[in-house]
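# Sequence and predicted model, in that order:
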Amino acid sequence: MTQNRKQNEKQRRPVQKKGVKLIRSVAKAGLISLVSVSALSLHASAQTLFVKANGYTLNHKNQLQRFDAMLVDDAGKVLAVGTQKQLEKKFANHKQIDLAGKTVLPGLIDAHGHIFNLGQAESQLGLRSTNSLAEAQTAIAQYAAKFPQQQWILGGEWNQAIWKLGRFPTAQEIDSVLADRPVWLRRVDGHAGWANSKAMQLAGINLETPDPVGGKIERDSKGQATGIFVDSAMHLIERVIPAKNEAERRLALDAALKQMRSVGLTSVHDAGVDAQADALFREYANKHSLTTRVYGMISGVDQFFDSVSKQGPLLGMADDRYALRAVKLYSDGALGSRGAALLAPYSDAPHTKGLLFSADKDMQAMVQKAAARGYQVNVHAIGDAGNRQVIGSLATIPKAQDASVLRHRIEHAQVLELSDIPRVAQLKIIPSMQPTHATSDMNMAEDRVGKQRIKGAYAWRTFLKQGSPIPCGSDFPIESPNPFWGIYAAVSRQDFDQKPVKGWYPEQAMTVKEAFRCFTLDAAYAGHQEKILGSLEPGKWADFIVIDQDIFKVPVKDLYKTQVLQTWLAGQQVYRK
């Protein structure tokens, strides 16, 4: 048994039997389910009774339960939920906190985000709100003038589809407003970058620079690089950008944590943890400075994986503040930049089918390597060819390490051949999806894949009907980290102006309850954490949020307007509006 596993076993040891009588008496009264003593971590004093709550939680039977009071022990775990009268009668020695009738939910979980990127984005140039190339050029010039000390102008979130260019922007179009400093701006999906001539010069890009495996340098009719680098070609520019120092990384993490707790995220699955991120997560967890729990996915199976995996998966440390038990791989790029790998050519670009990052045999070797060491394997796949490669690769894993055991995931599962969708359920693969991707992509997705292939795209209802759990996320900072935007997108399949009127392919929409589950219990399940997170049930961590409206009663059009008033982690308040 590895050291980490020993520590986890120690954390799960049963408490003394002296609490059994109390538990049984409460169970008999109908306040809580009779659960094992080991789950309750009972304490005789310093309990907190939260009262006057408009509370909702799901249980293991997928039932939506109401409560107006919740008892939390001094370890930060839920002891019971029920009515205030019942809990006051059965439990003494507690303090009370009045929630004034506000709606209370379990803390929400984002199953796919990029924490350091979120923090860094706050200090970089953002072009998400620009509606034209001219607006973007103005924003670049203004940002550069505001920050003259920055050696590189970094940022992005541009979208040429919104600009209605009908093409990618060029280096010259940045040069016209800023030529003396290097500029590097990632596309909104993070799978293409836009450089000016200065950046390309520093990177040594010329006519002879080859396209790397899994990437593409966009070129003009003379073979000159236009300034657009797709997928792995982005590394040609990024390798010459000065690395963030320790202080900058800490600032980024602090900024991300502040933003995450303010939108009610009590847990996030970080989709790509390297050695430097891992070190900071462990430090912050040990100091209880992680105000959002982190479930980490190791970035690839290279040097860092070889090193950290010698100790085995980290199932949870520092009261489950941090876990590192998954690996993140990539099969292809994104739809917007036409880097997603398709089985047939793009409907709006018949000369290309996108890019697979690895040959089938190489993908199989990577997933088998990670699974053999006990890690969950989570693979980015957007296009139907990318998804088919991942499904086929995960099918090669021995039964003792397959998806039914380690809960392997497809991250995004965006466009699938209809015949491949049942295979996802048959192999017990989890489709980890991001509802706001559908509403962000609906302006171009059908153009890319056509009317037939779109039937297997963003197909949440199809997956739910076959019994696949859908852990929901945002892929922040590509999308907003606000989970209520995700719930709104999942239910409405509309933008904030309620367009299209009936929703975009509304037959694939979720109910509010289903979307709520995707951001709670399903996300917890996808991180092997459904026994400790995802609902407010006895024995689980008291991670919960207080919000300004009842999401189960307000009109669908108002779901995204939900504001978080308080965020609590392990019974401790970490945010107040």
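Ah, there it is. Residues are numbered from 1 along each chain as shown.

# CA atoms for contacts and neighbours, from now on please.
Fine.

# Do a quick rundown of the helices in the stretch 301-450 of the chain.
303-308, 360-372, 384-394, 403-406, 421-426, 435-441, 445-453 (DSSP state H, counting those that start in this stretch).

# now these in TSV, with mean neighbour count and distance to residue 562?
Formatted as TSV, the helices of the stretch 301-450 of the chain follow (neighbours: other C-alpha atoms under 10 Å; distance: least, C-alpha to C-alpha, whole Å):
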stretch	mean neighbour count	distance to residue 562
helix 303-308	14	39
helix 360-372	18	39
helix 384-394	24	34
helix 403-406	18	35
helix 421-426	18	33
helix 435-441	22	16
helix 445-453	17	28
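
# State the number of residues packed around residue 125.
Using other C-alpha atoms under 10 Å, residue 125 is surrounded by 19 other residues.

# What's the local residue count around the nearest residue to it once chain neighbours are set aside?
Nearest-residue entry for residue 125: residue 155, 4.5 Å, with adjacent residues in sequence omitted and distances by C-alpha to C-alpha, 6 or more residues apart in numbering. Neighbourhood size, residue 155 [other C-alpha under 10 Å]: 23.

# part of a strand, is residue 155?
Yes: counting by DSSP: H, G, I helix; E, B strand; the rest coil, residue 155 is found in a strand.

# ok so, going back, and the helices of the stretch 301-450 of the chain: which comes nearest residue 184?
With C-alpha to C-alpha as the criterion, residue 184 lies closest to helix 435-441 of the helices of the stretch 301-450 of the chain, at 22.5 Å.

# Mind giving me the packing neighbours of that closest one?
helix 483-492 (3 or more C-alpha pairs under 8 Å, 6 or more residues apart in numbering; DSSP states H and E).

# ok, second structure coming up, stack it against the first:
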Amino acid sequence: MTAQLATGPRAGSPSTLYRGGVLHCPSDPTATALLVRDGRIVWLGTDDAAPAADRVVELAGALVTPAFVDAHVHCTDTGLARSGLELSAARSAEQVLDRVAEFAAGLPGDAVVLGHGWDESAWSDGRLPAAAELDRAAGGRRVYLSQASIHSALVSSALLAAAPAARDAEGFDAAGWLRRDAHHVVREVALGSVSAAQRAAAQRAALARAAELGIASVHECGGPGTSDEADFTSVLALSGAGLPEVYGYWGELLGAARARELGAVGAGGDLYADGALGSRTAHVSAPYADGEPEARGHGYVSAEQVRDHLVDCAEHGMQGGFHAIGDAALATVVAGFAGAAGVLGVDRLRAARHRVEHAELMDKRLIAAFVEYGIVASMQPAFDRLWGGERQMYAARLGVARSLESNPMGAMHGVGVPLAFGSDSPVTPLDPWGSVRAAVSHFNPVHRMSVPAAFAAHTRGGWSALPPRPRGSGLPAEGVLARGAAATFAVWSTPAGTRRGLPVLVAEDPQVWGPEDPTPLPVCRRTVLRGDVIFEEGGS
């Protein structure tokens, strides 16, 4: 792909013509070029019919698609994970300790060792490093190592000493694996050691990485227990400043007014109805297969609280939502929606387009309720790729049958549940085409989606998951290549080729679909947000 200045007279505002490409434009499948002016696509067609422009970009056969939206991220955590201690490849307590020791050796004596990504379900013996072992490995430094789900952490004795309130909180374990409220206490202390400059650098790094991957917008999910208000607002302040746009969701119960004050578009996101499967804190109806007898996780809200939160959102004109993973938590949320419908009416509830994040353990009754109340399911296909199937973490936690029925994206899409895909980064990496492929190659064939449907959920679906726009707003369409739509798109090389305007993402043989699929994924060459280039391969 090369860029050049066009010759000839200029008429009107500056414009850029992209030509010689393959365009994902179902309304005009023959289109090979598009013209951008004032942040919008003002023309689409074939190269030979292209109008004059101030600047011409030669696509040289590259694919152009709407840019991705990641509908659930944590920018600070993502940036810190990129520069911190990565533990997803660790396969034993000894490997964790070795990596802590190596990483800590390069830090000042008063630094906090921040690590992320360990998952003991993939270890041979499941033994976790104890707090005292972490002290020794880190040379006495404070250590905070978040589990892959970020709903629990391994911490050192030194960090426990700096967070005495954790000892009296639910989820405390003197051995050092903290969950629930105890985890929130130590997390606040650990992340409080990060300076404002470090936070800003981490946020910028995360957003820059998103742009490199063809992501032009992210939904930042914060709230008490996840991030503080200063962290949340500092991420929002970076929105669109040469980086992807950031739309914030603040997850505080009955906090619609506060969410609006903070600049959030919705009072939801990380508003926890339960925890996570990896930490055995997701609220499930049947006991965990690998936990204590009758252990079913934890529900953090009641149906009445869900109802009241949705009514509060209606009173303040805000979109609402909840984090809910286990089927018991989802049943509580759905009961709360039924209660809110009794107060507000179903039509008003549906019009608000409220969201549920994750929605992993769904059944037919829960799916029907999502359809009835117009609930947007903000889901992460990589969860199935990394933890689903017959031999991974879900199977260990839930048993094979429940594992294969988890994350039923295809079934939900098939009956009309609105879907918005994301990564929950750093829980799973920013990887939009990988997420599309994960939805297409779900371990359970019943729950697979087509490439166009999964792609739409990761592009148009992310824009549709935002609060409804006022009628007659005059705002451009998002997530499509069409005349009058926002000029927000990405340019890709496609080593495996294209098919009907989208990349080939999976092997021809469905038997090899999944984590080991050898099909190379597309590589982003340029990301454009409302006409402005926010990433260009080889750019400074």
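Everything's here; your move. All values derive from a computational prediction rather than experimental measurement.

# that older thread, translate the residue nearest to residue 125 of the first structure into the numbering of the second structure.
Using TM-score structural alignment, the equivalent of residue 155 of the first structure in the second structure is residue 115.

# Name all residues that make contact with the residue nearest to residue 125 of the first structure.
When contacts are counted by C-alpha atoms under 8 Å, 6 or more residues apart in numbering, residue 155 of the first structure touches 121, 124, 125, 126, 127, 184, 185, 186.

# Please pick the buried ones from the residues you listed.
For the contacts of residue 155 of the first structure, a burial check counting by 16 or more other C-alpha atoms under 10 Å picks out 121, 125, 126, 127, 184, 185, 186.

# These in strands, which ones?
Under the assignment DSSP state E, those contribute 125, 126, 184, 185, 186 to strands.

# ok, the residue opposite the second one in the second structure once aligned to residue 431 of the second structure distance?
Aligning on TM-score structural alignment places residue 126 of the first structure opposite residue 86 in the second structure. In this view, residue 86 of the second structure and residue 431 of the second structure are 17 Å apart by C-alpha to C-alpha, to the nearest Å.

# And residue 304 of the second structure, by the same measure?
Distance from residue 304 of the second structure to residue 431 of the second structure, by C-alpha to C-alpha: 37 Å.

# Thought residue 350 was touching residue 338 of the first structure, still the case?
No: Residue 338 of the first structure is beyond contact range of residue 350, at 11.0 Å (criterion: C-alpha atoms under 8 Å).

# Neighbour count: these two, which is higher?
Using other C-alpha under 10 Å as the criterion, residue 338 of the first structure and residue 350 rank with residue 338 on top: 23 against 10.

# if I line the two up, what does that one land on in the second structure?
In the second structure, residue 338 of the first structure lands on residue 280 (TM-score structural alignment).

# is it true that its match touches residue 294?
No: counting by C-alpha under 8 Å, residue 280 of the second structure stays clear of residue 294, with 11.9 Å between them.

# joint contacts of those two?
With C-alpha under 8 Å, 6+ apart as the test, residue 280 of the second structure and residue 294 both reach residue 288.

# Need the helices of the stretch 301-450 of the first structure in a markdown table (columns: distance to residue 561 of the first structure).
Shown next, in a markdown table, are the helices of the stretch 301-450 of the first structure (distance: least, C-alpha to C-alpha, whole Å):
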| stretch | distance to residue 561 of the first structure |
| --- | --- |
| helix 303-308 | 41 |
| helix 360-372 | 40 |
| helix 384-394 | 34 |
| helix 403-406 | 37 |
| helix 421-426 | 33 |
| helix 435-441 | 15 |
| helix 445-453 | 26 |
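
# Please name whichever of these is nearest to residue 556 of the first structure.
Closest among these, using C-alpha to C-alpha: helix 435-441, at 14.8 Å.

# Relative to the second structure, which residues correspond to that closest one?
Going by TM-score structural alignment: helix 435-441 of the first structure matches residues 381-387.

# which residues are in contact with the matching stretch?
Contacts of stretch 381-387 of the second structure (C-alpha under 8 Å, 6+ apart): 392-395, 406-407, 409, 421-423, 428, 434-436, 438-439, 442-443, 514-515.

# and if you look at stretch 361-370 of the first structure?
With C-alpha under 8 Å, 6+ apart as the criterion, stretch 361-370 of the first structure contacts 301, 327, 331, 376, 377, 389, 390, 393, 394, 396, 397.
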